[in-house]
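This is a predicted model, with the sequence first.
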Amino acid sequence: MIACKRVYDTASPQDGRRILVDRLWPRRVRKEALAHDDWLPALAPSADLRKAFGHSPERFGEFRDAYRRELAAHPEHWWPLLEPAGRGTLTLLYAAKDERHNNAVVLAEFLEDELERQAPGSSPPCYAGEVGQT
């Protein structure tokens, strides 16, 4: 299971493995105070994409598509998360105020799609139409 949670919300044992997926460290949070297992800034959208999105819900669809293309082009960044997500709870931590329109939501959807692609009985994933379209 993959969940998303703001870094400012209280950690819970049900969170499982907690991964910060923002490129920038969250404001007003000391590194030693955040309950997290890892920080993977390479998983975050590029600086250009993040700035173009500007956390505007109106641009979220465009942001989602562009971010998914960035993710598809770099499986080495997200591949290690599939195994823990498939065997337990993986919580993606983010700092954005908007709980529905942020990079963690897109990443969670992307990872869930990848888990489904790799489920028993599925054919091997193909990124031919996705890679290099950033």
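Thanks, I have it.

From here on, just use CA atoms for contacts and neighbour counts.
OK.

Check whether the residue lying closest to residue 127 once chain neighbours are set aside sits in a helix, strand or coil.
Spatially, and ignoring its direct neighbours in sequence, residue 127 is nearest to residue 72 (6.7 Å; CA to CA, 6 or more residues apart in numbering). Assigned with DSSP: H, G, I helix; E, B strand; the rest coil, residue 72 falls in the helix class.

okay, pairing it with this:
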Amino acid sequence: MARAARQPIRLKRVYDPAEPGDGQRLLVDGVWPRGKTKQELAIEAWLRSLAPSAGLRRWFGHDPARWEDFRARYFEELAANPDGLARLRTYLDRGPVTLLYAARDEEHNNAVALRDFLMLARRSGPAGRQAGATPRTLPGVRGNA
């Protein structure tokens, strides 16, 4: 059976209201957002295993000057998490997805990096994955070794 075409991955702050176009709303932070209930968030799932490690999150501290290094390190964590990525793929195969995050910075947060990782992995295709390509090793990703 052919896989359904993948939908664009949307991003949204958890403090913004849910909208019909959000599709499946997935929380991708490691810490539950303050003052919010599951019902208020209207989430399909909390994919805590895809959040950056606590140590990486603390090191980054949402400092835009550390963004490129954060992305590279987070990509390594994601590449080492096939089970978490497989779970996310099941949602992506079902239809539109919105990744929810709590950070104030809409350009430098783990949801942005996770979306970037997924987009790079899609471009590498099955051949790239079989050859050991990860977003960290793909051309155009800053911070490559």
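Here it is on my side, so go on. As the structure is a prediction and not an experimental result, all values here were calculated from the model.

on that earlier part again, just give me the neighbour total for the residue nearest to residue 127 of structure 1.
When neighbours are counted by other CA atoms under 10 Å, residue 72 of structure 1 registers 22.

mind checking what it lines up with in structure 2?
Correspondence of residue 72 of structure 1 to structure 2, assessed by TM-score structural alignment: residue 79.

Could you do residue 85 of structure 1 as well?
Per TM-score structural alignment, residue 85 of structure 1 is aligned with residue 92.

Stretch 67-81 of structure 1: end-to-end distance?
Stretch 67-81 of structure 1 has an end-to-end distance of 17 Å (CA to CA, to the nearest Å).

meant to ask about stretch 92-108 of structure 2
22 Å.

repeat for stretch 11-30 of structure 2
Start-to-end span of stretch 11-30 of structure 2 (CA to CA) is 16 Å.

so where is it in structure 1?
The alignment of stretch 11-30 of structure 2 onto structure 1 (TM-score structural alignment) covers residues 4-23.

List the buried residues in that stretch.
Neighbour counts over stretch 4-23 of structure 1 (16 or more other CA atoms under 10 Å) mark 4-8, 11, 15-23 as buried.

what's in contact with that stretch?
With CA atoms under 8 Å, 6 or more residues apart in numbering as the contact definition, stretch 4-23 of structure 1 has outside contacts at 3, 26, 34-45, 84, 88-97, 99, 103-105, 108.

out of those, which are buried?
Judged by 16+ other CA under 10 Å, buried ones among the contacts of stretch 4-23 of structure 1: 3, 26, 35-36, 39, 41, 43-45, 89-96, 103-105, 108.

Return the subset of those residues lying in helices.
Judged by DSSP state H, helices contain the following of these: 103-105, 108.

Pick the one among the residues you listed closest to residue 116 of structure 1.
residue 108 (12.3 Å; CA to CA).

which residue lines up with the closest one in structure 2?
In structure 2, residue 108 of structure 1 lands on residue 115 (TM-score structural alignment).

Might you report the residue contacts of that match?
Residue 115 of structure 2 makes contact with residue 9, according to CA under 8 Å, 6+ apart.

and the residue nearest to residue 71 of structure 2 when sequence neighbours are not counted, how far is that from residue 37 of structure 2?
With sequence-adjacent residues excluded and distances taken as CA to CA, 6+ apart, residue 71 of structure 2 is closest to residue 113, at 5.9 Å. Distance of residue 113 of structure 2 to residue 37 of structure 2, given as CA to CA: 25 Å.

The two: which is more packed in?
Set residue 113 of structure 2 next to residue 37 and count neighbours by other CA under 10 Å: residue 113 wins out with 20 against 11.
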